[in-house]
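>>> need the 3D shape of this:
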Amino acid sequence: MWRFIIINTFSFFILLGAHFLKRRFFQAAALMLITVAALAAVFQKGVDPFAWFYYLSFSLLVFFEGLQFKRWIYAKSSALDGEIHEALKKLETARALLERKTKATNDINRRANEMHYLYDKMKEISKSMDKFEALLVFGEALSGQCRFETVVLALFDEEDEGAQISEAIYCLKYSDFEGLFDKSFILKNKKEFMVALDPFLRKIFKRVFERRTPWADEGVNPSAVYPILMNNKVSGILIVTGVSCVQSGALSVLAGRFISEIERVKLYEKVETLALTDGLTGVAVRRHFLERLKGEIGRSKKFSFNLSFLMIDVDYFKDVNDRYGHLVGDVVLAQTAETIKKNVRELDLVGRYGGEEFGVLLVETDRSGALLVAERIRIAVAETNFKAYDEKLRATLSIGCASLSKDLADAGSLIEAADGALYEAKHRGRNRVCLASR
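This next block holds a predicted model:
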């Protein structure tokens, strides 16, 4: 019984599975087996005809239903393949959209980081009151955005614009910002980054002074040039050579902010100069002169340095004003101050003490040295032919000299002693130098 069931089950499985072997030969073979079995049953004696009819009918049913089942499965499979294909297309579209959004987000984050970096560097530029330090921060900021060969800053005196002679030309290379960037070292040695005027720079200077507008050259050696204008006069030129981002927004933003800060620093220097310098004579104003005198006295005491002070008065200056007028008198004062400055060192300080009186601070100078300087100044002025408008005239000086000592240990006593020596010189006939008795 069980053997019969197993054999029939195996036979029906073959009939059903013949449709899934993807070859018509197996389907024909299964159908032929059914036919042979039916014919055998007809001619077989002792076989129940109803049983064989039932078996034949069920075999045909299994065979043809298997065919329909195969078609149904293939139809479902095709539909499912279409759905899977559509799902994959949607998934691919979603993945591409996600990639685009991710890229856009990364670009936004990168740009935000760049803007934050630029903002920090622009704030750092704004804090600087030194033009070279501002150039250094500009170069550092630019090196974080793109490559370049050099950044050059040329500074000019706008009062002497026509001469096109630069006060200083600083040049920083891209390599200065690579590796271990030591800002403090570069600031301490900024003179090493000064360069001389060459034909390339001279050509750029000429074009800037002619056009007064920024321009970019995208040739073999891409460069960008920005004039720095004050009162419509060229006070500086910023040059970036070999720059890979000549048309980038970062370069324009940084250059614009840098130029603005250079203009601010130069304006501050001009205001500071006006506050510390006498407008007529170009020497220090009295307040600044006295502050420096007090500071140098303190330093000289601390380090046991010598220090001397000269009080100078232009002889008969009132007569000059009365005879030639105040305009001529102003010219005499200005030229006298210029002569005094030419006969002292850079570390010394000349100041206008009041009216026609000048003070000279001689750093690290004893009494004998001060006397030599005073005589040199007196002789130089006496030998100068002053030209004021159409007038030619001469002037002489009376000079009082005092040096720092135990008795003259502060600014007040030092000035008082020099002033007393000055009046002693006047009392003796003017055009002479007198030393303070203390």
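>>> hey, let's count contacts and neighbours off CA atoms from now on
OK.
>>> so how far is stretch 359-370 off the chain centroid?
44 Å (CA atoms, centre = their mean, to the nearest Å).
>>> and stretch 386-405, by the same measure?
49 Å.
>>> for this protein, what's the longest helix?
Among the segments of the chain that qualify as a helix by DSSP state H, the longest is helix 49-127.
>>> another for comparison:
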Amino acid sequence: MKDDLEQILKSFGEIESSLTIEEALWKLSNLTLFIFKAESVTIMDVSEIPYHFVVLKNVDSTAASELEESLFKGKNEKNLKIIKETKSPLILEDTLKYEFWLKVGNSPRSWIGIPILVDNEVKYIINIDSYTPNFYNDDFQGLAEAFSMYASSVIEKNKLIEQLFKTAAFDKLTEVQTRQQLFDELKRNIDRYKRYGVKFSCLMLDLDKFKNINDTYGHNIGDIALKSFAKVIKENLRQSDYIFRFGGDEFIIKLEEAKENEAYLIAKRLKELISSVKITESLNLSTSIGVKEYKGESLEEFLKKLDEALYKAKKSKEGIVISD
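Reported below is the predicted structural model:
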């Protein structure tokens, strides 16, 4: 008992030293395994459909891929919906007794779902699994509720820390994230792709004839053009997507869980929106866009191919090119 308490206290210290949400979630999953004597634990981001895994611990790979595929198809399980609606933990003593339970692969027989709330909305759900029927029961309700409150407070704190870091490193002119933050973000996405196969794509875009804008209208108008360009993009991205200033008039947009065909459609829509922006009576904005889905290459190679796609886009009739 003393050893268990020491382990829990040590875990609390490690969790609360986290500087990012991602780091905190991984450490929370370790503590969840220990406290609930779980055989496997997953954490899902349920803020937007389709839901997706952000942490997998001790999970059968076949079951995980089947479950994530069902989530991508919009088959969101009733148990997750109940948790989102009630904002409270849910315990299924024997999962096979529930018709709505998605029976895939080596499916758990007893389960607890614990919500993590951010801004009073369910952002993540911790899935706690046992392969023994009736392992979890109402006796775990109090513990699950306490853990939900603790995990929510941790993630709320990490959200504030991340916001402070992002605000401090924002590009002052366009108020978007910087090149260094892009590298950090892409490294996290590449790691997630290698672990779970979660796809993502990027768009690289710039202002057409930006040098001519500066030369003809002056640098003040050039700055206004850049700010307007970034603003229309920010206002028309999904909550899960990010824009970064790569340098000069070049920007990169990271599209979470988007394949190249989806990224192309987003690029097409953004290009139309940007073309409608009028800076002066004689100056409308326009852009060229390179599109690239990540397919396992190095970060350097990925960015090189993305840059090449933008270069080709500037010479193409449509102004959008998907990387080979």
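>>> right, and the helix or strand after the longest helix of the first structure?
On the C-terminal side of helix 49-127 of the first structure, the closest following helix or strand by DSSP states H and E is helix 131-143.
>>> the helix or strand following that following helix maps to which residues in the second structure?
Taking DSSP H and E as the definition, the helix or strand that follows helix 131-143 of the first structure towards the C-terminus is strand 150-156. Counting by TM-score structural alignment, strand 150-156 of the first structure falls onto no part of the second structure.
>>> which residue ranges of the stretch 1-150 of the second structure form strands?
Listed from the start of the chain, the stretch 1-150 of the second structure has strands (DSSP state E, counting those that start in this stretch) covering 40-45, 52-57, 90-92, 110-118, 121-130.
>>> so what does the third one touch, helix or strand wise?
Spelled out, it's strand 90-92 of the second structure. Under the contact definition 3 or more CA pairs under 8 Å, 6 or more residues apart in numbering; DSSP states H and E, strand 90-92 of the second structure sits against helix 78-86, strand 110-118.
>>> save the ones you listed as TSV, and put in distance to residue 15 of the second structure and mean neighbour count too.
As requested, those are exported to TSV (distance: least, CA to CA, whole Å; neighbours: other CA atoms under 10 Å):
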stretch	distance to residue 15 of the second structure	mean neighbour count
helix 78-86	24	15
strand 110-118	15	25
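>>> any chance of these in TSV with distance to residue 262 of the second structure as columns?
Below are these laid out as TSV (distance: least, CA to CA, whole Å):
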stretch	distance to residue 262 of the second structure
helix 78-86	26
strand 110-118	28
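>>> quick one: closest of those to residue 154 of the second structure.
Comparing these against residue 154 of the second structure with CA to CA, the closest turns out to be strand 110-118 (9.3 Å).
>>> give me the angle between the closest one and strand 121-130.
What separates the directions of strand 110-118 of the second structure and strand 121-130 is an angle of 160 degrees, with axes from the mean of the first three to the mean of the last three CA atoms, to 10 degrees.
>>> quick one: which of the strands of the stretch 1-150 of the second structure is nearest residue 175 of the second structure?
Comparing the strands of the stretch 1-150 of the second structure against residue 175 of the second structure with CA to CA, the closest turns out to be strand 110-118 (23.8 Å).
>>> which strands and helices lie in contact with that closest one?
The elements that strand 110-118 of the second structure packs onto, with contact taken as 3+ CA pairs under 8 Å, 6+ apart, are helix 78-86, strand 90-92, strand 121-130, helix 141-168.
>>> start and end residues in the first structure for the second one, please.
The aligned range for strand 90-92 of the second structure in the first structure is empty, by TM-score structural alignment.
>>> how far off centre is that strand?
Mean C-alpha position of strand 90-92 of the second structure versus that of the full chain (CA atoms, centre = their mean) differs by 27 Å.
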